[in-house]
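In: Sequence and computational prediction follow.
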Amino acid sequence: MPTRSGSARYEGLGKDGKGWVSTQSHALSQQPYGFGTRFENEPGTNPEELIAAAHASCFTMALSFALAGAGYSDGALETSAKVTVEKDGEGFTITKSALDLRAKVPGISPEEFEKIAREAKKNCPVSKVLNAEMTLSHTLEG
């Protein structure tokens, strides 16, 4: 499996600093981030939303492959993730990643779907790296 990378640059310090984040694939290229994008509503990104996007995409792909492995060949999956950040004694900690899934998989029972989805949540690589509480809610559409 290839190694993937990202990079960040921050100029200035604290609230006065400004940063830029990029990914190897150039999906993000010099995307701005800083205090204003993290704690206020300035345009740009922040580490927590990047983790949320990574978790949602990783889980969705893991579930897609798990469903295919169980013999299903058609369907649609859409996942959002909400990452919770809380202040602790040392600074801040990501304490939760809540996945919310909407799925349409013809022919699957709700019980089988839930079992496969829970295993995908447990086994996707981003779930494994996060040390936070993780929840999953889902809607299986007819």
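Out: Right, received. Where do you want to start?
In: When you work out contacts or count neighbours from here on, use the C-alpha atoms and nothing else.
Out: Will do.
In: Quick one: distance of the longest helix anywhere in the chain to the chain centre.
Out: Using DSSP state H, we find that the single longest helix of the chain is helix 47-69. The chain centroid and the centroid of helix 47-69 are separated by 6 Å under C-alpha atoms, centre = their mean, to the nearest Å.
In: And for stretch 22-39?
Out: Counting by C-alpha atoms, centre = their mean, stretch 22-39 comes out at 16 Å from the chain centroid.
In: first to last residue in that stretch, what's the distance?
Out: Taking C-alpha to C-alpha, to the nearest Å, stretch 22-39 runs 20 Å from one end to the other.
In: May I see the buried residues of it?
Out: 22, 30, 31, 32, 33, 34, 35, 36, 37, 38 (16 or more other C-alpha atoms under 10 Å).
In: I'd like the residues you listed as CSV, with distance to residue 131 and secondary structure appended.
Out: Converted to CSV, the buried residues of stretch 22-39 look like this (distance: C-alpha to C-alpha, whole Å; DSSP: H, G, I helix; E, B strand; the rest coil):
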residue, distance to residue 131, secondary structure
22, 24, strand
30, 28, coil
31, 26, strand
32, 26, strand
33, 24, strand
34, 24, coil
35, 24, helix
36, 26, helix
37, 24, helix
38, 21, helix
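In: In addition, the following structure is provided for comparison:
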Amino acid sequence: MGKHASVHWTGAGKDGRGEISTETGQLDKAPYGFATRFGDDKLGTNPEELLGAAHAACLTMAFSFAAKAAGFDTETVDTHADVRLAKDGDGFVIDRIQLTLKAKVPGLSAEQFQALANGAKQNCPLSKALASVPEITLQAELL
């Protein structure tokens, strides 16, 4: 099983502009560039925003599947990811991802919820892929 995405870039450095497209077509030439990544341009996207969306989506699914495997049906799960890009010498590094998961799961105790949420964080494929990020935190709230 595999998925793909592609990027087309024109221009050099800060003056360049890119377009991101995905296999499903949900992103089709979505613009990105220096201003959407390091500035306040909200007319495009950036790699950190996409990474955060992917990590939040992965964690959400992993939690819902883990709850189902434990015999509980999730009613709602909302996950937010904050990805921090920090200066590192002459370049940059993603040094922190803060995840917040809020879920409504009837019959699930607070203790079971925390165990399932932490297990989902450890076992979702994106968490595993991002293991080199020094700090990945999870704040989980049972509604």
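Out: Cool, got the structure. Only a predicted model underlies this, so the values are computations on that prediction, with no experimental measurement involved.
In: Helices of the second structure, residue ranges please.
Out: 34-38, 47-69, 110-123, 125-129.
In: Same list, those, but as JSON lines with distance to residue 98 of the second structure please.
Out: Output for these, formatted as JSON lines (distance: least, C-alpha to C-alpha, whole Å):
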{"stretch": "helix 34-38", "distance to residue 98 of the second structure": "18"}
{"stretch": "helix 47-69", "distance to residue 98 of the second structure": "9"}
{"stretch": "helix 110-123", "distance to residue 98 of the second structure": "11"}
{"stretch": "helix 125-129", "distance to residue 98 of the second structure": "12"}
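In: Go through those and name the closest to residue 84 of the second structure.
Out: Across the helices of the second structure, the minimum distance to residue 84 of the second structure, taken as C-alpha to C-alpha, is reached by helix 47-69, at 7.7 Å.
In: what's that closest one in contact with?
Out: 37, 73-74, 77-85, 97, 99, 101, 116-117, 119-121, 123-127 (C-alpha atoms under 8 Å, 6 or more residues apart in numbering).
In: need the contact list for residue 37 of the second structure.
Out: Contacts of residue 37 of the second structure by C-alpha under 8 Å, 6+ apart are 45, 46, 47, 48.
In: Next, the angle helix 110-123 makes with the longest helix of the first structure.
Out: 130 degrees (axes from the mean of the first three to the mean of the last three C-alpha atoms, to 10 degrees).
In: What is the neighbour count of residue 116 of the second structure?
Out: Close neighbours of residue 116 of the second structure, defined as other C-alpha atoms under 10 Å, add up to 21.
In: So it versus residue 63 of the second structure, what's the distance?
Out: In terms of C-alpha to C-alpha, residue 116 of the second structure sits 6 Å off from residue 63 of the second structure.
In: Equivalent analysis for residue 38 of the second structure, please.
Out: Taken as C-alpha to C-alpha, the span from residue 38 of the second structure to residue 63 of the second structure is 32 Å.
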